[in-house]
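>>> sequence first, then the predicted structure:
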Amino acid sequence: MSVEEFINYCKEYGIVLDSNQADQLLGFMDEVRLMNDQINLTAITEEIPFIDKHLVDSLLCDLDSLPAGAQILDIGTGGGFPGVPLAIKYPELEFFLLDSTAKKLKAVEEITTHLGLTNVHFLAGRAEEYAQESVHREKYQGVTSRGVAGYPLLLELCMPFLKNGGCFYSWKGKKYKEEIKESQNALKILNGEISDIKKHLLLKSDEVHVIIQCRKSGTIPEKYPRNYGTIKKRPL
């Protein structure tokens, strides 16, 4: 797909890109697909599915209201999604990509360096451990995660990183209403409130994806997040 074709393709989803951003995004796709021969960054390697399920899906997160210099933490970034596409779309924001697999992070770091991105930073380790460190707890204006874990689990892992008034953006599938219903206790304990739900269709099909926006409106007890085993065994 050419740069112009990609720009027009994104417009169909309401995503506005300039030619430089489009070129960087396509370059990121090419680099990830190439690197994928050495390390498994994604199971999606065909061009159109990659564009739709990785690039477009990431870019649909609306961070327009955040001020320049705002810091965003992407938890469980894997192959760099949604962190890197959003960093390209929002060069005025600072993105911190966290993943427990250092080898994947190193590969993504090599790619972003090659692309000349200067607003992407990397954190190797576990979210529940970083969340207890004062340099990270309640320090971010936004947190993103496309993780496949249940929403109550994600809320406990992600909300402690947010400043008061900050938002957690979570990508979910067609069962999102059930997950939100199961998360009422977690939302209460973690002082979270669902402020927006953005729905879209992947590959212009009936495959529903939503981005749930949860705003933090209070301090979270220091005991959260608990260790991952406990969170998984006994979600809030």
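Received it, and whenever you're ready, just let me know what you need.
>>> use CA for all of it now, contacts and neighbours both
OK.
>>> which strands or helices does whatever helix or strand residue 164 lives in pack on?
Under the criterion of DSSP states H and E, residue 164 resides in strand 162-172. In terms of contacts (3 or more CA pairs under 8 Å, 6 or more residues apart in numbering; DSSP states H and E), strand 162-172 is packed against strand 140-145, strand 207-216.
>>> second one coming, line it up with the first:
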Amino acid sequence: MTGNTERLLIETTTAWGIPLSEHQYAQFQRYLDELIIWNDRFNLTAIRDRSAMIRRHLLDSLYLARDWQTAPANLIDIGSGAGFPALPLKIAYPTLPVTLVEATGKKAEFLRHVIECLELTDVRVLHERIETVGRNLAEREQYEVVTARAVAELRVLVEYALPLLRIGGRLLAPKGRDPTDEIAAAQRALHVLGGEVSACEPVHIPGEEPRSLVIITKIAPTPSRFPRAIGIPARRPL
């Protein structure tokens, strides 16, 4: 990365307390290179300008870690798509164990390709529906952090996410400028599934419109009947 692009990433991550090495900056560059190449084939993102990718993909992902004193024990990302926010977090925190859940085969293929190109370790790609993953006892209530960007409205998302979290774990859900209505609509689902909204924070990315980050903490076990069968959470939200 050179010029304004490099300065934007360096200055912003430094201000957020996320120091990055030259090797990590090179990994981000390679990541974007591969995304641009594969995007022509698979339409992984509507964003095609490299500077916009820095702001809307890399910085938007790394913002989630701006208050981390240490990396969490592990992280699972729902509906990973092109890998945001999980892969930028993995690059920034190389020892963080990361699981990516992606139901679309071509996107899962891209994720495996990028992981190999960047020589990332302790990263898994699960090519499965999230409802299936959430009912797998090997995955259920195993994670400290769940991330999900542009996956579903909050009352649906919590049914996907909370079964995966251990007690005290957190769902980090980037949302639009004012998620008040989404939060209100999710209250019944949160009560049933064992979660509560612990914070709703404004998100400020240089050059971007203000957004918000909803943080949900798991406070009680999720009943074993959740998540429901594939497609049901989205069709019949709690």
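The structure has been received and is ready for your questions. A quick note: this is a predicted structure, and the numbers were derived from the prediction, not measured.
>>> superposed, how do the two chains score by TM?
After superposition, the two chains reach a TM-score of 0.91 (TM-score structural alignment, normalised by the length of the first structure), with 234 aligned residues with a CA RMSD of 1.9 Å.
>>> hmm, back to that, out of the helices and strands packed on strand 162-172 of the first structure, deepest packed?
Most buried of those, by mean neighbour count (mean count of other CA atoms under 10 Å): strand 140-145, with a mean of 25.
>>> which bit of the second structure covers it?
Counting by TM-score structural alignment, strand 140-145 of the first structure falls onto residues 143-148 of the second structure.
>>> the helix or strand following the strand holding residue 164 of the first structure maps to which residues in the second structure?
For strand 162-172 of the first structure, the following helix or strand on the C-terminal side (DSSP H and E) is helix 176-181. Following TM-score structural alignment, the aligned partner range for helix 176-181 of the first structure in the second structure is 179-184.
>>> ok so, going back, buried sites along the strand holding residue 164 of the first structure?
162-164, 166-172 (16 or more other CA atoms under 10 Å).
>>> mind putting those residues into TSV with distance to residue 90 of the first structure?
Listed next are those as TSV, based on distance: CA to CA, whole Å:
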residue	distance to residue 90 of the first structure
162	19
163	20
164	22
166	17
167	16
168	17
169	15
170	18
171	19
172	22
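>>> what about the strand holding residue 164 of the first structure, how far off from the second structure?
With mean CA distance after the TM-score superposition for the first structure, strand 162-172 of the first structure departs from the second structure by a mean of 0.8 Å once superposed.
>>> circling back to that earlier point, what comes into contact with the match of helix 176-181 of the first structure?
153-155, 197, 212 (CA atoms under 8 Å, 6 or more residues apart in numbering).
>>> for the residues you listed, pick the one with the most neighbours.
residue 154 (23 neighbours; other CA atoms under 10 Å).
>>> now for it: which residues touch it?
Contacts of residue 154 of the second structure (CA under 8 Å, 6+ apart): 182-183, 185-186.
>>> give the aligned range of stretch 25-35 of the second structure in the first structure.
Going by TM-score structural alignment: stretch 25-35 of the second structure matches residues 22-32.
>>> SS state for residue 111 of the second structure?
For residue 111 of the second structure, the assignment made with DSSP: H, G, I helix; E, B strand; the rest coil gives helix.
>>> translate it into the numbering of the first structure.
Under the alignment by TM-score structural alignment, residue 111 of the second structure pairs with residue 108 in the first structure.
>>> shouldn't that match be in contact with residue 80?
Yes - contact status for residue 108 of the first structure versus residue 80: in contact at 6.2 Å, counting by CA atoms under 8 Å.
>>> these two: which has the busier surroundings?
Taking other CA under 10 Å, residue 108 of the first structure and residue 80 do not tie; residue 80 has more neighbours (28 against 25).
>>> the more buried one contacts residue 97, correct?
Yes - with contact defined as CA under 8 Å, residue 80 of the first structure reaches residue 97; the gap is 7.3 Å.
>>> between those two, what contacts are shared?
Counting by CA under 8 Å, 6+ apart, the common neighbours of residue 80 of the first structure and residue 97 are residue 105.
>>> want to throw the helices and strands packed on strand 162-172 of the first structure into TSV with distance to residue 49 of the first structure?
Shown next, in TSV, are those (distance: least, CA to CA, whole Å):
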stretch	distance to residue 49 of the first structure
strand 140-145	20
strand 207-216	12
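>>> residue 9 of the first structure is nearest to which of those?
The closest of these to residue 9 of the first structure is strand 207-216. By CA to CA, the value is 17.8 Å.
>>> starting at the chain centroid, how far to the closest one?
Distance, stretch centre to chain centre, for strand 207-216 of the first structure: 11 Å (CA atoms, centre = their mean, to the nearest Å).
>>> also stretch 55-69 of the first structure?
10 Å.
>>> now what about it, what contacts it?
10, 13, 15, 25, 81-83, 85-86, 89-90, 92-94, 141, 169, 202, 211.
>>> quick one: which of these sit in helices?
10, 25, 83, 85-86, 89 (DSSP state H).
>>> reformat these as JSON lines; add distance to residue 229 of the first structure and neighbour count.
Below are those laid out as JSON lines (distance: CA to CA, whole Å; neighbours: other CA atoms under 10 Å):
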{"residue": "10", "distance to residue 229 of the first structure": "40", "neighbour count": "19"}
{"residue": "25", "distance to residue 229 of the first structure": "36", "neighbour count": "24"}
{"residue": "83", "distance to residue 229 of the first structure": "26", "neighbour count": "30"}
{"residue": "85", "distance to residue 229 of the first structure": "31", "neighbour count": "23"}
{"residue": "86", "distance to residue 229 of the first structure": "30", "neighbour count": "25"}
{"residue": "89", "distance to residue 229 of the first structure": "35", "neighbour count": "22"}
